[in-house]
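In: Just need the structure, nothing else, for what follows:
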Amino acid sequence: MPKPPTRTHALDNLRTSLTALVVLHHASIPYGGAGSWLYASRLYVPNSSPTIVAVFLWEKWRRLGVPTLVYSLVGKGLVRGIIAARLRDETWRGVGREVLEGVGSEKGVSGPMWYCAVLFIFDVAYAVLLPLHFARASTQKLLSSMPPNTAEPSSTVLKTTSEPRPFDTVLVLIALCLTSTSSFIIRLSYPVGTHLWPLSLQLAYTPQYTMYYIVGVYIHRTGYSLHTAISPRTLRIVGTITGVITVVGFVWIRALLDQGVVVAHVFPLASGGANFLALLYAFWNEFAGFVIASFLLRAFHDPNLGFLAKEWRVGGVEVEVAKYSYAAFLVHTPLLVDLQCLFSKWGLEDIGTVPSVLIVGILAVVESWLVGAMLKVSVEELGFKGYL
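Out: The predicted model follows:
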């Protein structure tokens, strides 16, 4: 067995940063923040040669299914209880009533757990449709096996004898165009903001999730490095197209405003329907997302930005920040709601929108990691290691 390579912390740090952005984005919503924050993640699964399908599915159920089930059962009730206690000064009986009503009214996946639910479904479909991917690969060597510490599967790394060439530019453009077109067609009937029960999934973005999951599997199985899979030339071309789409979009919006259309009626057009702005947004979302993701992956592997690739720890304390990213993601919603309620109750929102978002968001990030770390340690102490 070859010696396992030193683990890179670049992707751990990227995941940590994106988790913090989730909290900051959710902090901005009550204060008038807008935008379509997309949960980027490494949707790739391991070619687990010594692992049978049943074991793989059990691992995914523990890391994705169980947290989704638990959160969906109690999440809404917990948030309702917090609001009742903080804003309405309800008694313990009143808070308990709100919690029970929230638990009883919950039907389907709750809150941000749609991501885990969808990823679990993708993993199940992958295991069922392509079981041979879990057989021992005869043409590749198993280099390392690292137990995943989050919901993102990253336990096994396989490499071929040499680094594959970057994806062909034409193939990248075809994939982006097909995904954009599919998104536009879906949005004719299911515009952005329409959730599919019981997953709370927005069908408008399903083509994107599917494409990145499939590409992620392919990248992982063929030995690509995420930050070198796209050539600089491809990135320049996609970036240029993104810029053109952006300019055309602003020109089109300006034309609509000149025709007397009010702003409140312009932006909803982009969410879906048979109109040019919806078509532009469908393409812009895919192309811009591709460019942003590519730049982030390169930045977190850039030797000139070494701190992004080093293991992040809290000061001199031997605590790995990335280790608790998933737990922080799971607990951030009720903690954030609690902070927002307190901010409102104490009249601190008068300082303005941007300061409120920054202060509440930063506090929520710190609190989410602290509480998430305590939750993870407690769960593991009870004998449930591997669930968070």
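
In: alpha carbons only for contacts and neighbour counts from here, please
Out: Will do.

In: Residue 124 - nearest residue in space that isn't next to it in sequence?
Out: residue 57 (6.6 Å; C-alpha to C-alpha, 6 or more residues apart in numbering).

In: Confirm that the one you found sits in a strand.
Out: No: secondary structure of residue 57 (DSSP: H, G, I helix; E, B strand; the rest coil): helix, not part of a strand.

In: for comparison, sequence B:
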Amino acid sequence: MARSDFLDRIRVVLTALVILHHAAIMFGAPGGWYLTIPTDNLAEKLPFAVFVSVNQAFFMGFFFLLAGYFSAISYERKGPARFARDRLLRLGIPLLVYGFVLGPLTVAIAGVHEGEPLLEHWAALATRLYFNIGPLWFALALLIFSAAYLLWRYLRNRASLGSWSPSHHTLLLAALATGACAFLLRLVMPTGQEIWGLQIGYFASYTVLFAGGCAMAGSRWLEHIGPQQARRWRLVAWLVGPLLFVYGIVVNLVLGQPFETSGGWTLPALAYAFWEPFVAWGIILGMLARFRRTGDPSPRWQPWARQAYAAYILHPPLLTAIGLAAATLPLPNMLKFVLSGAIGVAASFLVARLALRLPGAKSIL
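Out: The predicted structure follows:
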């Protein structure tokens, strides 16, 4: 099965969005990052909140959809033993290297902002085998999902690839079911709480999208989405997207009540749980339709696509160091975000290109 070039272009854009997402959190958006330079300017806080909220609704879920799609195709091509070895190699090794080397390095870089000496701090963390999973929670989650897929194929006696092609009604039911599961899941594990670095509160959509990608691999539906179906869901995203923020402004600024969406028996938590999949489905289908192209792979995009996974792994220490330097500039946080984000994306892909030249790196990254 040929790999579609436009899906690789989407991976590049999603990787850049991850870096920009973390840059936004670093300079005032809600969320957690190694280094945070908060802002009290409402004119900055609101755009930051909108940017990271919309990102969170779809971008990691889109990664899981693509991962499920290509995992099923990979299993079909390689068989269970080689597929398992490949997953352990490509996910397990980066997870360990990041956890024991790059994660502690990023913590040490962020500590410079508080006056900690960089090398001594990093050495102290490394000496006590400090493990920091950071954004490589994604690799851990994919290891778990890949093991589940292997088990499922084993129980199904190595059944052939799924050939599911969802209709409008199926997508609607999936969005409603995902929203309901997210709301119930967050009663137990609100967003922001972690187990092994995994924010379980977001895993309703991650699980549905990974499973959907596996189920659609046989039909290659991601590569043949009809324009009418994409337009309909893109319209849904445009209509539903602003509603959560309007609701939040009314509750928080007009009524003076906290707009808590992380979990619990509250209307904001319920609204957020159902808002996410409808926005996600619309953006994902819209991007798939928009990026689809015919003809030969683009020579301009191919090197970036090859570097995307390595850029994702390497960006935390680079972005944190860039943010640390930008924090000293006499600029508003919004401009620091734009500057750090742009440099962070370019630096991450550049260092990724260099990393891929290391012996054995191409077989892992």
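
In: Residue in the second structure paired with the residue nearest to residue 124 of the first structure?
Out: In the second structure, residue 57 of the first structure lines up with residue 84, judged by TM-score structural alignment.

In: mind checking how far its match is from residue 73 of the second structure?
Out: Distance of residue 84 of the second structure to residue 73 of the second structure, computed by C-alpha to C-alpha, to the nearest Å: 13 Å.

In: Which of those two has more residues huddled nearby?
Out: residue 73 (23 against 16; other C-alpha atoms under 10 Å).

In: Check which helix or strand the more buried one maps to.
Out: helix 42-87 (DSSP states H and E).

In: so after that helix, what's the next helix or strand?
Out: Immediately after helix 42-87 of the second structure, counting by DSSP H and E, sits helix 93-97.

In: Provide the aligned range in the first structure for that next one.
Out: With TM-score structural alignment as the criterion, helix 93-97 of the second structure aligns to 66-70.

In: So what touches the matching stretch?
Out: Residues from elsewhere that reach stretch 66-70 of the first structure (C-alpha atoms under 8 Å, 6 or more residues apart in numbering): 109, 110, 113, 114, 116, 117, 330, 387, 388.

In: which of these has the most neighbours?
Out: residue 388 (27 neighbours).

In: From residue 60 of the first structure, how far out is that one?
Out: From residue 388 of the first structure over to residue 60 of the first structure the distance is 11 Å, taken as C-alpha to C-alpha.

In: Trace residue 211 of the second structure over to the first structure, please.
Out: Per TM-score structural alignment, residue 211 of the second structure is aligned with residue 214.

In: Give the closest residue to that match in space, chain neighbours not counted.
Out: The nearest residue in space to residue 214 of the first structure (C-alpha to C-alpha, 6+ apart) is residue 44, at 7.5 Å.

In: Am I right that that neighbour is in contact with residue 213?
Out: Yes: Residue 44 of the first structure is in contact with residue 213 according to C-alpha atoms under 8 Å; the separation is 5.7 Å.

In: Tell me the spacing between residue 44 of the second structure and residue 146 of the second structure.
Out: 40 Å.

In: So which of these two has more stuff around it?
Out: residue 146 (22 against 17).

In: residues touching the aligned partner of that one in the first structure, list them.
Out: Aligning on TM-score structural alignment places residue 146 of the second structure opposite residue 123 in the first structure. Under the criterion of C-alpha under 8 Å, 6+ apart, the neighbours of residue 123 of the first structure are 45, 57, 60.

In: Residue 123 of the first structure should be in a helix, yeah?
Out: Yes: counting by three-state DSSP, residue 123 of the first structure is found in a helix.

In: elements contacting the host helix or strand of residue 209 of the first structure?
Out: Element membership of residue 209 of the first structure, judged by DSSP H and E, is helix 206-222. Applying 3 or more C-alpha pairs under 8 Å, 6 or more residues apart in numbering; DSSP states H and E, one finds that helix 206-222 of the first structure contacts strand 156-159, helix 169-187.

In: Quick check, residue 204 of the first structure in contact with residue 181.
Out: No: in this structure, residue 204 of the first structure is not within contact of residue 181 by C-alpha under 8 Å, at 11.0 Å.

In: if I look at the counterpart of residue 293 of the first structure in the second structure, how far off is residue 317 of the second structure?
Out: Alignment note (TM-score structural alignment): residue 293 of the first structure maps to residue 284 of the second structure. According to C-alpha to C-alpha, residue 284 of the second structure stands 29 Å off from residue 317 of the second structure.

In: What count of nearby residues applies to residue 350 of the second structure?
Out: If we define neighbours as other C-alpha under 10 Å, then residue 350 of the second structure has 15 of them.

In: Return the set of buried residues in the host helix or strand of residue 242 of the first structure.
Out: Per DSSP H and E: residue 242 of the first structure is located in helix 232-258. Neighbour counts using 16 or more other C-alpha atoms under 10 Å place 234, 235, 238, 239, 241, 242, 245, 246, 249, 253 of helix 232-258 of the first structure among the buried residues.
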